[in-house]
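S.K.: here is a sequence with its predicted model. Questions after.
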Amino acid sequence: MNIIYTVCNRTNLAHALALADSVLQHQPESAFYIGLVDSLSIEKLPEHVKLLPVSELAIPEFDRMAADYYDFELLPATRPWFALGLLKKHPECRQLSFLSPTVLLKSPIDSLLDAGAEMFLTPNLSAPLKESAILDDKRILNAGMYHSGSWILRPGEKTIAALEWWAHRTIDRAYFDLCNGMNTDQLWLNYMPVWVPASKTLHNPGWHYGLNAVLNKNLIGQNDTYEVDGQPLVSLDFAGLGYFDPIWSDHAPLVTENKAFQALFMQYQRIVIRKKQELEIGGEPAFGKYANILPNRLMRKGIAARLKELTNYIDQF
């Protein structure tokens, strides 16, 4: 049994359902789970989607996590806990894949996976980063070597031990706080090759094309067929586009660097809007501190930049 799962709340449930449809199309033999970090009762869930509420996981100190984390921090903090919960629920699982709600499959995954590897990681970069005023090497180092929006593992002694180690660190060390060495769940992925020596980095150019890739990889499309550097497009990630992402929303203007990616994002937005209309769900997420960040983000960043200019001027004297 193979399982693909994502983690969301009401804010990005429509995105998760768009992902579910793409999984049904390209990985129909895989079971698909939504890990729900919310208190919703969803009546119109499609037959190909299974639901696992966070209340069924018995995460240690979850009440504390929900009180301390913002909702956009709490979601990634629960990802390894959902992985452990799914493996406990399905001990027959042979391959567990995590895809963030903003991911969309465009081709099957299995052809990318080596039989001898136990874990597959997604690099933020597969080549030296081209110069850009929007994204630079330091920002990638802050984000981490690997993208937490896509990873795959084969359950075994080492991978389960790695999940448990990772999960317990997200209880109190998954804040978006770069100055104190935290970046939600993501920086812990840097250690995965230590825990799982049989890890493989997926450098296929068609895998996980998003804002992290537009400067270095060329996506082209014709007649609804897409290639990245001569390889078929396997998956897209629209993180940072459409709703707030603590890492990638800063780099959203990069979407204009590739016209095919921009067009695919516009198609994706129409799918998500339709899903939201079908769901008819409003309100704030039930767990985690709610912050309506996106509308005033650019204004705040502008004020912060001016203040930094002032403090730098003062430092000269």
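M.R.: Great, that's in hand.
S.K.: CA atoms for contacts and neighbours, from now on please.
M.R.: Noted.
S.K.: tell me the contacts of Leu163?
M.R.: Contacts for Leu163 (CA atoms under 8 Å, 6 or more residues apart in numbering) come out as 80-81, 83-84.
S.K.: ok, the residues you listed vs Phe238, which is closest?
M.R.: Pro80 (21.4 Å; CA to CA).
S.K.: which one of the contacts of Leu163 is nearest Gly240?
M.R.: Pro80 (21.5 Å).
S.K.: which residues touch Lys44?
M.R.: Counting by CA under 8 Å, 6+ apart, the residues that Lys44 touches are Leu279.
S.K.: Three-state assignment for it, please.
M.R.: At Lys44 the chain is in coil, as set by DSSP: H, G, I helix; E, B strand; the rest coil.
S.K.: might you report the residue contacts of Lys289?
M.R.: Counting by CA under 8 Å, 6+ apart, Lys289 has contacts 66-71.
S.K.: I should have written Leu87 there, sorry.
M.R.: Neighbours of Leu87 in contact, by CA under 8 Å, 6+ apart: 93, 155.
S.K.: picking up where we left off before, so which of the contacts of Leu163 wins on neighbours?
M.R.: Ala83 (26 neighbours; other CA atoms under 10 Å).
S.K.: now do the end-to-end distance for stretch 58-67.
M.R.: In stretch 58-67, first residue to last residue: 16 Å (CA to CA, to the nearest Å).
S.K.: count the residues that sit near the closest residue in space to Ala117 that isn't next to it in sequence.
M.R.: In space, and not counting its chain neighbours, Ala117 is closest to Ala198: 5.1 Å by CA to CA, 6 or more residues apart in numbering. Neighbours of Ala198 under the rule other CA under 10 Å: 15.
S.K.: you'd agree Ala198 is up against Met119?
M.R.: Yes: using CA atoms under 8 Å, Ala198 is in contact with Met119, at 6.7 Å.
S.K.: one more structure, for comparison:
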Amino acid sequence: MTTLLLTICTIRQLPGALALGNSFSHYSTNLIDKPLVLIGLADDPENLPAGFVSPYPLLPIHELLSPAQLAALSSAYTPTEFAAACKPLFIAELFRRYSTVDKVLYAAPTIQFLGSLSPVLGQLATANTILTPFITGNPGDSCWPDEKFFQNIGLYSSDFMAFKRSPETDRLLAWWDDRVRERAYINFCEGLCLDQLWLMHVPVFFQNVVVIRNPGWHIALWNLPERSMRQAGNEWLVTTKDAKDQPVQFVNFKGLANPDEGFFPYQNRLQISDRADIRQLLINYRQALAIHKALVVETSRPAYGKQPEPVVLRGWRYTILQSLQGITRFLDRVHIPSLH
């Protein structure tokens, strides 16, 4: 039996997916059963650059959905929502397709592994499912995002999850797929946020779900204010406010390398330029991406997800938008008497 790492990406995100696969392979060399890496392609492989050869197998979404299903999902969603709607389907397909795989790790293409996989796989010895929370403590300030915002997007990040083959996992994936296939929109007013918001129910609805609070797991933009990092030889360590060092397992660079990515383009709790402790990490990550960037066209639009992605506004445009939204909220609260 073996472990498989899955990531899901568009053609434009392939550099990150390949860099993720390389980091995963590097830190699994000490394992007896060498884990596999597979890329779920939420895009049309016909649009791959001429001569492109992936070092890892590609599983295109058109192999999992009928043409009619594919067209319906694509027309309803943005590319981000489309990929989220297909995530449980990809994970369940791996368990079905590869009978020797007993553990599936999912990681977003913005993640890099920086430590041994043994702690992750060790948790799956007894757990069916592993989740990582966005934050592990009260921010304790008035900055944004606050706790309330996490109630809109979810308590657990769907950028990393791990699953063990079991009937309970099959039940979870079937439930999750049923929820997200047609309800993976980002629509906070409707209580929807990709595949992620649904994860809040998982520790309640399903057995043997482990929530990892170890600060060395899933370091990211949203929890870096709780943590500081340092390099000790070839190892990265993270220190929390209680001054206890922990080895770093993996880092999510979403929003760190590109501030327009993810849910926090307007966060004001972390000033990245002030964090000298992550400067080398960012350099290393950009170098890992650069190795593969010549392979794809970054400006190519994904084939699936026909709805436009939201535009991140900055400067005066964002200020005007906030003002207009404030006026709208005010008018919604004001009673306007009838003219009749």
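M.R.: Cool, the structure landed. It should be emphasised that the depicted structure is a prediction, and the values quoted were computed from it without experimental measurement.
S.K.: and Ala263 of the first structure, how far from Asn12 of the first structure?
M.R.: 21 Å.
S.K.: compare these two (neighbour count), which wins?
M.R.: Per other CA under 10 Å, whichever of Ala263 of the first structure and Asn12 has more neighbours is Asn12, with 17 against 14.
S.K.: and the closest residue to the more buried one other than its chain neighbours, what does it touch?
M.R.: Counting by CA to CA, 6+ apart, Asn12 of the first structure lies nearest to Pro101, which is 6.7 Å off, once chain neighbours are set aside. Applying CA under 8 Å, 6+ apart to Pro101 of the first structure gives the contacts 6-8, 12-13, 15-17, 19.
S.K.: just checking, which of the residues you listed belong to helices?
M.R.: When the contacts of Pro101 of the first structure are checked against helices (DSSP state H), the matches are 13, 15-17, 19.
S.K.: what separation do you get for the alignment partner in the first structure of Gln196 of the second structure and Thr170 of the first structure?
M.R.: Counting by TM-score structural alignment, Gln196 of the second structure lines up with Gln186 in the first structure. Taking CA to CA as the measure, Gln186 of the first structure falls 10 Å from Thr170 of the first structure.
S.K.: then Asn296 of the first structure?
M.R.: From Asn296 of the first structure to Thr170 of the first structure the distance is 28 Å (CA to CA).
S.K.: these two: who's more crowded?
M.R.: The residue with more neighbours, out of Asn296 of the first structure and Thr170, is Thr170; 24 against 9, by other CA under 10 Å.
S.K.: you'd agree the more buried one is up against Ala77?
M.R.: Yes: between Thr170 of the first structure and Ala77 there is a contact under CA under 8 Å: 5.0 Å.
S.K.: now for these two: what residues contact both?
M.R.: 184-185.
S.K.: returning to what we had before: number of nearby residues for the closest residue to the match of Gln196 of the second structure other than its chain neighbours?
M.R.: Nearest residue to Gln186 of the first structure, sequence neighbours excluded (CA to CA, 6+ apart): Ser148, at 5.3 Å. Neighbours of Ser148 of the first structure under the rule other CA under 10 Å: 23.
S.K.: would you say Arg96 of the second structure is within a helix?
M.R.: Yes: Arg96 of the second structure sits within a helix when classified using three-state DSSP.
S.K.: identify the residue of the first structure aligned to it.
M.R.: Alignment note (TM-score structural alignment): Arg96 of the second structure maps to Lys88 of the first structure.
S.K.: just list the residues touching its match, thanks.
M.R.: Contacts of Lys88 of the first structure by CA under 8 Å, 6+ apart: none found.
S.K.: equivalent analysis for Pro295 of the first structure, please.
M.R.: By CA under 8 Å, 6+ apart, Pro295 of the first structure lies in contact with nothing.
S.K.: aligned partner of Phe261 of the first structure in the second structure?
M.R.: Per TM-score structural alignment, the equivalent position to Phe261 of the first structure in the second structure is Ile278.
S.K.: got a list of what its match touches?
M.R.: Here Ile278 of the second structure is in contact with 229-230 (criterion: CA under 8 Å, 6+ apart).
S.K.: check Ile134 of the first structure too.
M.R.: Per CA under 8 Å, 6+ apart, neighbours of Ile134 of the first structure: 250-251, 253-254.
S.K.: in TSV: the contacts of Pro101 of the first structure, plus distance to Tyr243 of the first structure.
M.R.: Converted to TSV, those look like this (distance: CA to CA, whole Å):
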residue	distance to Tyr243 of the first structure
Thr6	17
Val7	15
Cys8	13
Asn12	8
Leu13	12
His15	10
Ala16	13
Leu17	16
Leu19	16
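S.K.: from those, pick the one nearest Ala115 of the first structure.
M.R.: Thr6 (23.6 Å).
S.K.: check the spacing between the closest one and Arg139 of the first structure real quick.
M.R.: Counting by CA to CA, the gap from Thr6 of the first structure to Arg139 of the first structure is 25 Å.
S.K.: the more surrounded of the two?
M.R.: Thr6 (28 against 11).
S.K.: ranking the contacts of Ile134 of the first structure by neighbours, who comes first?
M.R.: Leu254 (22 neighbours).
S.K.: ok, for it, nearest residue in space, not its chain neighbours?
M.R.: Nearest to Leu254 of the first structure is Leu211, by CA to CA, 6+ apart, at 6.2 Å.
S.K.: the one you found pairs with which position in the second structure?
M.R.: Under TM-score structural alignment, Leu211 of the first structure pairs with Leu221 in the second structure.
S.K.: burial count for that match?
M.R.: Leu221 of the second structure: 23 neighbours (other CA under 10 Å).
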